[in-house]
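Trainee: predicted structure and sequence below. I'll ask about it afterward.
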Amino acid sequence: MNTPNRYTADIFDTLSKGKFICSNSVEDNSSKLYTAIDENFDELYNYFFAIGFILERGDEYFYFSRNEIKATLDNKIEQAYRWVDVVDFFMSFDNGFAPGFRFTPADVQQQVKVDASLKDKLEIMKRLTGEGSYAERINQLIDKQLVQPGYAELENELTNQYKVVASYNYIKQLIVSIQIQEETAHEILK
């Protein structure tokens, strides 16, 4: 089987690492990959499916999924519950926290200093951030829970400004589905 286009190797390299390819990425290469997938989705889907990967389309982003064993699914569910806290924290920081939103760690730190509820949420997340000053813990949270999984990117190194990218919708949709499933389970138990 021939590869559908010249970007296939780069697409595979990015997505096979568990990363997202987003339409609004600050990286030019990622935007090119997004366009290549969008224009050749069916061909790429079939190509990757043949080698055991499922190319998934989200709202302005792409990612790989695979059939998982139960233990792996349990770990992913546990991680999803951690993301509930992370999303709640950043939505409490600013309810406009969504794809395209720009922020700096200093913005978050300033809000934590004046908002007791946000400060409490940061304390609850010590298991994710470890010990340290507010600045250290906020930086850790941004890096480990937003940047590394691909939900935000450093847009400006001089100002330390980050941009939330389209893949953030993936985690929000996942959280909504968890909450819907929990509500359904509670209704069944009544």
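Mentor: Sure, I can see it. Numbering: from 1, shown residues only.
Trainee: from now on I want contacts and neighbour counts done on CA atoms only, so please keep to that.
Mentor: Noted.
Trainee: how about the contacts made by Asn40?
Mentor: If a contact means Cα atoms under 8 Å, 6 or more residues apart in numbering, then Asn40 has Pro4 as its contacts.
Trainee: for comparison:
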Amino acid sequence: MIKQTAEIFELLSKGGFISSDSTDPHIRQLYNQIDGNLTELYEHYASINFFLESGNEYYYFARRETRAELERKLEIAMRWIDVLDFVKTYDNAFAPGFRFQPSDILVRLKLDVELKEKLGGLKKYTGKEKQDEILEKVLNDLKRDGFIELENEITSTYKVVAAFNYLEELVTCINIPEETQNEIPE
């Protein structure tokens, strides 16, 4: 078994991601370890009911869920969909490799009514009232869950990493049948 099995488990079991383009060289090394030993690691973790899954340049754990857990995850997915909508409204190029500073988003909020409304919609998830506090909470959540990384503390520059593809794939896999697309919910 590879040396980093426990370390990989520690990161992924908390709902994190290991991305190929992480700003942390150690995370990139873990990605390469998984990539080179995927079958062995999959079997090892599956024996304890964790399923090592791969996305577009990232790895994560999946588990068999109860109905209550699925409902909770659907609520979380709805939050991430709203966050994705917000960041794509800020800049449609917001994807792996994209770099940004929170101060740039705050400046855009003063000029872009749609962006301001979408940030306001995130208030319900953050428990914050002020724009800068809502944005800070959203960015901290993105960072905590491994979708962005702080690349430069001095300039507060963040980098979007490959795990962000997971959010985009989440939205892409939502299938709304054509006959219900134009229906108004009751």
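Mentor: That came through, no problem. Treat the numbers as computed from the prediction; the structure is a model and nothing was measured.
Trainee: quick one: TM-score?
Mentor: Overall, the chain-to-chain superposition scores 0.93 on the TM-score scale (TM-score structural alignment, normalised by the length of the second structure); 182 aligned residues with a Cα RMSD of 1.5 Å.
Trainee: spatially nearest residue to the residue minimising distance to the centre of the first structure (excluding sequence neighbours)?
Mentor: Residue closest to the mean C-alpha point of the first structure, counted by Cα atoms, centre = their mean, is Tyr151 at 3.4 Å. Closest residue in space to Tyr151 of the first structure, ignoring its immediate chain neighbours: Tyr168 at 4.7 Å, by Cα to Cα, 6 or more residues apart in numbering.
Trainee: so Ala166 of the first structure sits in a helix?
Mentor: No: the assignment for Ala166 of the first structure (DSSP: H, G, I helix; E, B strand; the rest coil) gives coil, which keeps it out of a helix.
Trainee: how many other residues sit next to the counterpart of it in the second structure?
Mentor: Structural correspondence for Ala166 of the first structure with respect to the second structure (TM-score structural alignment): Ala162. Here the count is done by other Cα atoms under 10 Å, and Ala162 of the second structure has 24 residues near it.
Trainee: my guess is Tyr162 of the first structure meets Gly100, correct?
Mentor: No: between Tyr162 of the first structure and Gly100 there is no contact under Cα atoms under 8 Å: 9.6 Å.
Trainee: who's more crowded, these two?
Mentor: Neighbours around Tyr162 of the first structure and Gly100, counted as other Cα under 10 Å, are more numerous at Tyr162. The numbers are 22 against 16.
Trainee: so how far is Thr126 of the second structure from the residue mapped onto Asn139 of the first structure from the second structure?
Mentor: Using TM-score structural alignment to pair residues, one finds that Asn139 of the first structure aligns to Glu136 in the second structure. Here the criterion is Cα to Cα, to the nearest Å. By it, Glu136 of the second structure lies 9 Å from Thr126 of the second structure.
Trainee: how about Gln181 of the second structure?
Mentor: Gln181 of the second structure sits 29 Å away from Thr126 of the second structure, going by Cα to Cα.
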